[in-house]
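Peer 1: Okay, predicted coordinates and the sequence, questions at the end:
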Amino acid sequence: MSATLAVSGLVVVQAVATPAPAAAAATPGYDTICENMHTLGSLTRAGVGRARSIMAGTVDMNQYGTMRLATNPSWKPQSGLDLAGDRYMHSLHWALPLLKTGLALGDSEGLAMQRRFTAIVRDWVADNPPKKRTYWQNHPQYLGFRIGTFVCMNRLAASSIDRAWAAKQLKVELAKALAYGTYGNNTTMNLKLAAYAGAKQAGTEAQRTTLRRQALTVAARLAHSDGSDLEGAPGYGLYLGTIMHRTYNVFTAYGAASSASSIGSMIAARSNFFAAASRPDRYLETIGDTHLQRIPAGVFGSTSAAEWVRTSGASGRTPTRTYSRYAGGYTFGRSGWVAGVDTSSTFYSLRTADRYALPSHRHADTTAMTMFSDGVSWVADPGPYAYNGSSLRSAVTRRNAHSALVAPGTPNRSVYGQVKASAGSAYTHRTCVYDPGYLGSSGFELARCVYYLRGIDAVVVEDLVRSTKVSGTVQQQWVLPAGVGVRTSGHWVALSGKDANGATRSARMLTTGAPRASAGTTTAGILGQVYGASSRGSVVRVPIPVRTGKTARVVTVFTSSGTPSVARTTSGGRKALRVAVNGRATTIATSVNEFARLAAKVSFGRSKAKARVGQKVRFKARVTSLGLPAKRAKVVLQERRKGKWRKVRTLRTSKSGLAATNVKMTSKGTKRFRVVVRAKQGSKGWRTVTSVTRTVKVKKRR
């Protein structure tokens, strides 16, 4: 990766512009370090129009609105800015075109621009002394951009007095930057990058070492080893990739070659993930807070899979995998890779959310699906809309806005999905995810299995629902984008749309349930895939009624290749589905037996970690399993004594799997307890499950 690939451009969420040409490095106002601090502020001469607009009192904050800049700014929220714009005001990086373009012009107009830049940043510091700065002024994102602004001022300002003043500000800001640890999201990475440059300009060697190591730690922590992100949104993983690329450039420019090499390796490892997350039209699927965007130039290597996707096959390495499951909670599958304009491939995604995700940009989207085929997005994800605190923004992050299983109640976003089965072959993809998110609120257990049958080009969705508390109805919900026509008839749903060339396309949906179509509302069927803009599509819902203690199942088939059919059958003694499209059939063993073989899930805790002889300690356990009532489980509390686990008592569980008991501590010492779950006699399909061990330290009686 070349160090000259400096990424800069406008602050568009998750987006970057084309890298600066090498020739720009020789122009006044251009600085390699400065250009890699920011994504706002055009490169020198190209920013004349923006700089002149700022001089006239208008600051274009792009999707965040327009800021009116008074001669003596008040630095208070403005009606022309959204919530993010009001906060970005304190970043000061929007003023950099005045400095850079002013230096590039080198005439009286340029001198006036440089003076105005200095007046703006000095006025902000005077009006916002360190002790009065709020959390949002010192939030990692805005603090990072502001530190970068002072770095640019320290390196570029014509006046030695201004450079020394900027160095003084850097020393103040570095103390706050160092106080932030290595937790957080992409904003922390941006902060550590800028702070490292600030420490190189005005800090100590100890600060430089700490911040360089912290930048490496954050970069490694925000991405799994398979390249997927922890943000719950591929677009923010891509944005993190651009920050990492700028970090690579800054490390290289400052001579930190080893650290630059580490960052470069991390970037390269992410290529396959972004290739897999891209639809056949080359846009990233809008999962979580990802808006419709393409992979930018200059971030990934010229021989990478991501470069092949970016150029539609003109360069880069052709991807080979058609099925990928990632630790960040994503599954992607497709029929194949087609160079050029691709209006023939099928692509689908499934949100498994089976790993910890940072909450900032992840939606409540476990089991959410999308499908794109024949050049049309048939089943969509809502995207982010805008970060303005509106009810619309709140709506698109909820489960109700997604093409997912929607149960009564509110899912717990801290309870993650669990992948129960996954496999990809030349003929069939299979991914099964278990979603216990509703257990705490309404007692529903959900499971979704998605199969892609390559031989007949069909996506099959099998949904299982179990109620542990009360009877109710879970909705199998499909959000269709604006422009997709929908017509229902019995178990059939006919879809129509147009591809990028304007050609009319069609798809069919067949379900064992009773589909109902309706127009989109502000809570379901709303899409904000372009930042700050929304559209309404339509929603198809298939109700899945289920009684307490019972399990219900619905199977749905999607295809754009013809007329589908589905029938229950057996394969190798197991329950199976025979799915056909235009007479060509594939038989797949389904998840019913597979979920029946799953062991119970058991959580276990105690009320006290310490007790005295004679006191009672309360132990609680919850046992859950999809498709098998808790009454079929034998739940035993055990204590470790004399080198063996010995039974304390058998616990009686409620319909929802809850059990509790009090145990009297009879002797002092460290006591270890656990819960073991076994199948009762005559119950097939359960494996023995053992909980984590809980320790109670017992002291002598008072």
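Peer 2: The structure has been received and is ready for your questions.
Peer 1: C-alpha from now on. contacts and neighbour counts both.
Peer 2: Fine.
Peer 1: Around the closest residue to Thr18 other than its chain neighbours, count how many other residues there are.
Peer 2: Take Thr18 and drop its neighbours on the chain: the residue closest to it by C-alpha to C-alpha, 6 or more residues apart in numbering is Ala297, 5.8 Å away. Number of residues near Ala297 (other C-alpha atoms under 10 Å) recorded here: 18.
Peer 1: okay, pairing it with this:
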Amino acid sequence: MRSPRSTPARARTLRRLTAAAVSATLGVSGLVVAQAATAPASTAAATPGYDTVCENMHTLGTLTRADVGRARAIMAGTVDMNQYGTMKLAANPSWKPQSGLDLAGDRYMHSLHWALPLLKTGLALGDAEGLAMQRRFTAVVRDWVADNPVKKRTYWQNHPQYLGFRIGTFVCMNRLAASSTDRAWAAAQLRVELAKGLAYGTSGNNTTMNLKLTAYAGAKQAGSQAQRTKARQQALAVAARLAHSDGSDLEGAPGYGMYLGTIMHRTYNVFTVYGASGSAASIGSMIAARGAFFTHASRPDRYLETIGDTHLQRIPSGVFPASSSAEWVRTSGASGRKPTSNYSRFAGGYAFGRSGWVAGVDTSSTFYSLRTADRYALPSHRHADTTALTVFADGVSWIADPGPYAYNGSSLRSAVVRRNAHSALIAPGSPNRSVLGQVKASATSASSDRTCVYDPGYLSGSGFELARCVYYLRTIDAVVVEDLVRSTKASGTVQQQWVLPTGVSAKASGHWVSMTGKDATGATRSARMLTSGAPRTYAGSTSAGILGQSYGVSTRGSVVRVPISVKTGKTARVVTVFTSSGSPSVARTTSSGRKALRVAVNGRAVTFSTSVNEFARLAAKVSFSRSKAKARVGQKVRFKARATSLGLPAKRAKVVLQEWRKGKWRKVRTLRASKTGRVATNVRMTSKGKKRFRVVVKAKAGSKGWRTATSGTLTVKVKKRR
């Protein structure tokens, strides 16, 4: 007698199921981006254990119709949580943290969706082994409910991420369980969980989107019409809030934007199945807009740049239209529409540029990214990475971003999210992450790109103002970085830091840094960096030079630093040129009467005006003083002010001296700043008492982009005449 595992009928069933499977092999939670399930062929839809709604509830380790290996492992007491570790499933689980799981794994234990392969595979097999799997699934979920009564559930058990997956598990049980008793029990659990799920508002991140999707399905299965309407409206609201109109994400990490995109795709599928066609159309338009963002966020090797909590990952199939530019990137040009733009800046705080779009294996293009962080980002997955730059050229990642490592609360995880781990400007102290960067210039042409970002994150702490302008000179294939640093409190040194990944070696000599690396074909490539500062190379450490671009796996690279020393009240400037196309040179010059740079690579030169002019007209700081703290009626007090922009003279400023009188600030006189940004005036004191003065710096008529700056208040104590 043949073993049940080798019967021809079983083999045919598994072959049929596997052939109809959705091709996705990614993380349990979808934190490593997972492909959303698509509607199956009609033959697959009739397969026991497969259900369109159920498949779109979760991003399992493998979205197959019958994940036999995983189910059998669970039956043997081992649950593979992928990047989060391995869970041991006892006959009577305690539901307590386990040494084989990291922090995220201990929390995902309560999602229960890892047990679904038992139900799905058990139904697909339909024999004695399959029945045992179904019974084990029922026993596991019932045991969890019994051991974790509603009134004793913790914050993390009811966190939107784990609650959402758990609701989805009960949706699958309600739709798929063979026993009507089990289906009714699952419906009762759905009604209990829905109350909590719908109580969460729409202000969360991707976890809230997943929760609202499963809550909608749960309400359709066991809830009221009011609950269905509320869950559907909440899902639409979260989707609209988490995605900017240009397709960029609000989480500060393209990988999480991609994960959100797959949840939106699953939402589209579920809305369609349940007949909510209007809501499905709204979600579909949002998905289409996101394709352009992921197109530009992809490097020439087709991986998303590892900005924020983004692992190395590619655009999944089945999410974006076959005619989209995202599909062109995913297939390396085999299908889809070839992108037409070489530069794009997104509201989520990103700028991307490249030399061009090359089909097939691309080991010739240059790509760069700049983190502007000029919009509010949810704090969970954004790093303190304003001004961070990455460069990928000739098939090599030369200047990298650290990635997220793992969500395990370790010191390494804490290190990679800090400014010190990034290829950015790093000042003494820690930046205030709630203070956003501000894009001050953004332009592109066929020959060059320009992006300038102002970073006041350190200003309230250590007193440093930072600005970075990145120019990509497409005609000579050179990335030029111009950094401006101003100290407002104390002299200090700011580091211009470049993180080089494993496999890239660097040697510094004078103002030069020579780098070598290998592309995907194994060919040796070289690149050069020229800086006006004094570069030094360092081995990677736990604070800088560690990359965690694959979950839970760290690699150690190296670091190049260029110190920028600046005195109190002064501004320092460093220019750095990177190219993989030869030997660069740089010189200061003028262009149409404006300060400019002349950059050449192997004799081919480009001259362009620099950010000195941009920043001088776009912001102002005020210093204000008076000659006397005390005076008498009839005497004059001299007031002095200086308007500067990142330490540079604000020559187009007008200064208004104001006095506080009768409950409001009133103008004393308007003054014009000199070429150095300085202004002075004498004011006669006409009455006794405490007089309060301030100055307000405004734009000269015709100027654009100014922000009004106001000084602190100065008080003069005026006594009566002698």
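Peer 2: Ah, there it is. Quick caveat: nothing in here was measured; it's all calculated off a predicted structure.
Peer 1: still on that earlier bit, residues in contact with the residue nearest to Thr18 of structure 1?
Peer 2: When contacts are counted by C-alpha atoms under 8 Å, 6 or more residues apart in numbering, Ala297 of structure 1 touches 17-19, 307, 310.
Peer 1: do Gly669 of structure 1 as well
Peer 2: By C-alpha under 8 Å, 6+ apart, the residues touching Gly669 of structure 1 are 697-699.
Peer 1: ranking the residues you listed by neighbours, who comes first?
Peer 2: Neighbour counts for those, by other C-alpha under 10 Å, peak at Val698, which reaches 20 neighbours.
Peer 1: quick one: which helix or strand includes it?
Peer 2: strand 694-699 (DSSP states H and E).
Peer 1: before we move on, what about Ala235 of structure 2?
Peer 2: In this structure, Ala235 of structure 2 is located in helix 225-242 according to DSSP H and E.
Peer 1: Return the list of helices and strands in contact with that helix.
Peer 2: helix 180-199, helix 206-222, helix 277-297 (3 or more C-alpha pairs under 8 Å, 6 or more residues apart in numbering; DSSP states H and E).
Peer 1: CSV for those helices, including distance to Gly403 of structure 2?
Peer 2: Compiled in CSV, these are given as follows (distance: least, C-alpha to C-alpha, whole Å):
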stretch, distance to Gly403 of structure 2
helix 180-199, 31
helix 206-222, 18
helix 277-297, 14
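Peer 1: Pick the most buried one from the ones you listed.
Peer 2: helix 206-222 (a mean of 26; mean count of other C-alpha atoms under 10 Å).
Peer 1: against structure 1, where does it fall?
Peer 2: Alignment of helix 206-222 of structure 2 against structure 1: residues 186-202, by TM-score structural alignment.
Peer 1: Now do the same contact list for the equivalent of Gly313 of structure 1 over in structure 2.
Peer 2: Residue pairing (TM-score structural alignment): Gly313 of structure 1 is matched to Gly333 of structure 2. By C-alpha under 8 Å, 6+ apart, the contact list for Gly333 of structure 2 reads 327, 358-360.
Peer 1: okay if I get those as CSV plus distance to Phe392 of structure 2 and neighbour count?
Peer 2: Formatted as CSV, the contacts of Gly333 of structure 2 follow (distance: C-alpha to C-alpha, whole Å; neighbours: other C-alpha atoms under 10 Å):
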residue, distance to Phe392 of structure 2, neighbour count
Glu327, 21, 25
Val358, 14, 15
Ala359, 16, 14
Gly360, 17, 13
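Peer 1: any idea which of those residues is the one closest to Ser180 of structure 2?
Peer 2: Within those, distances to Ser180 of structure 2 taken as C-alpha to C-alpha reach their minimum at Glu327, with 43.4 Å.
Peer 1: Touching, the closest one and Arg314? I think so.
Peer 2: No. Counting by C-alpha atoms under 8 Å, Glu327 of structure 2 stays clear of Arg314, with 10.9 Å between them.
Peer 1: Check the contacts of Gly333 of structure 2 and tell me the two furthest apart.
Peer 2: Glu327 and Val358 (13.9 Å).
Peer 1: So which residues of the stretch 301-450 of structure 1 form helices?
Peer 2: Using DSSP state H, counting those that start in this stretch, the helices of the stretch 301-450 of structure 1 run over 305-310, 391-396.
Peer 1: most tightly surrounded among those?
Peer 2: Highest mean neighbour count among the helices of the stretch 301-450 of structure 1 (mean count of other C-alpha under 10 Å): helix 305-310, a mean of 27.
Peer 1: what's the helix or strand for the residue nearest the centre of structure 1?
Peer 2: For structure 1, the residue nearest the mean C-alpha position is Gly232 (1.4 Å; C-alpha atoms, centre = their mean). Using DSSP H and E, Gly232 of structure 1 sits in no helix or strand.
Peer 1: when you align them, which residue in structure 2 goes with it?
Peer 2: If you follow Gly232 of structure 1 across to structure 2 using TM-score structural alignment, you land on Gly252.
Peer 1: Next one: the closest residue to its match other than its chain neighbours relative to Ala66 of structure 2, how far apart?
Peer 2: Sequence neighbours aside, Arg382 is the residue nearest to Gly252 of structure 2 in space, at 4.2 Å (criterion: C-alpha to C-alpha, 6+ apart). From Arg382 of structure 2 across to Ala66 of structure 2, the span is 37 Å (C-alpha to C-alpha, to the nearest Å).
Peer 1: Tyr84 of structure 2 maps to what in structure 1?
Peer 2: Counting by TM-score structural alignment, Tyr84 of structure 2 corresponds to Tyr64 in structure 1.
Peer 1: Helices of the stretch 451-600 of structure 1, start to end?
Peer 2: Assigned by DSSP H, counting those that start in this stretch, the stretch 451-600 of structure 1 shows helices spanning 591-596.
Peer 1: Tell me where it has strands.
Peer 2: For the stretch 451-600 of structure 1, applying DSSP state E, counting those that start in this stretch gives strands covering 458-467, 472-480, 485-489, 492-498, 504-511, 516-519, 526-530, 533-536, 538-546, 551-559, 564-571, 574-581, 584-589.
Peer 1: Thanks again, I'm all set now.
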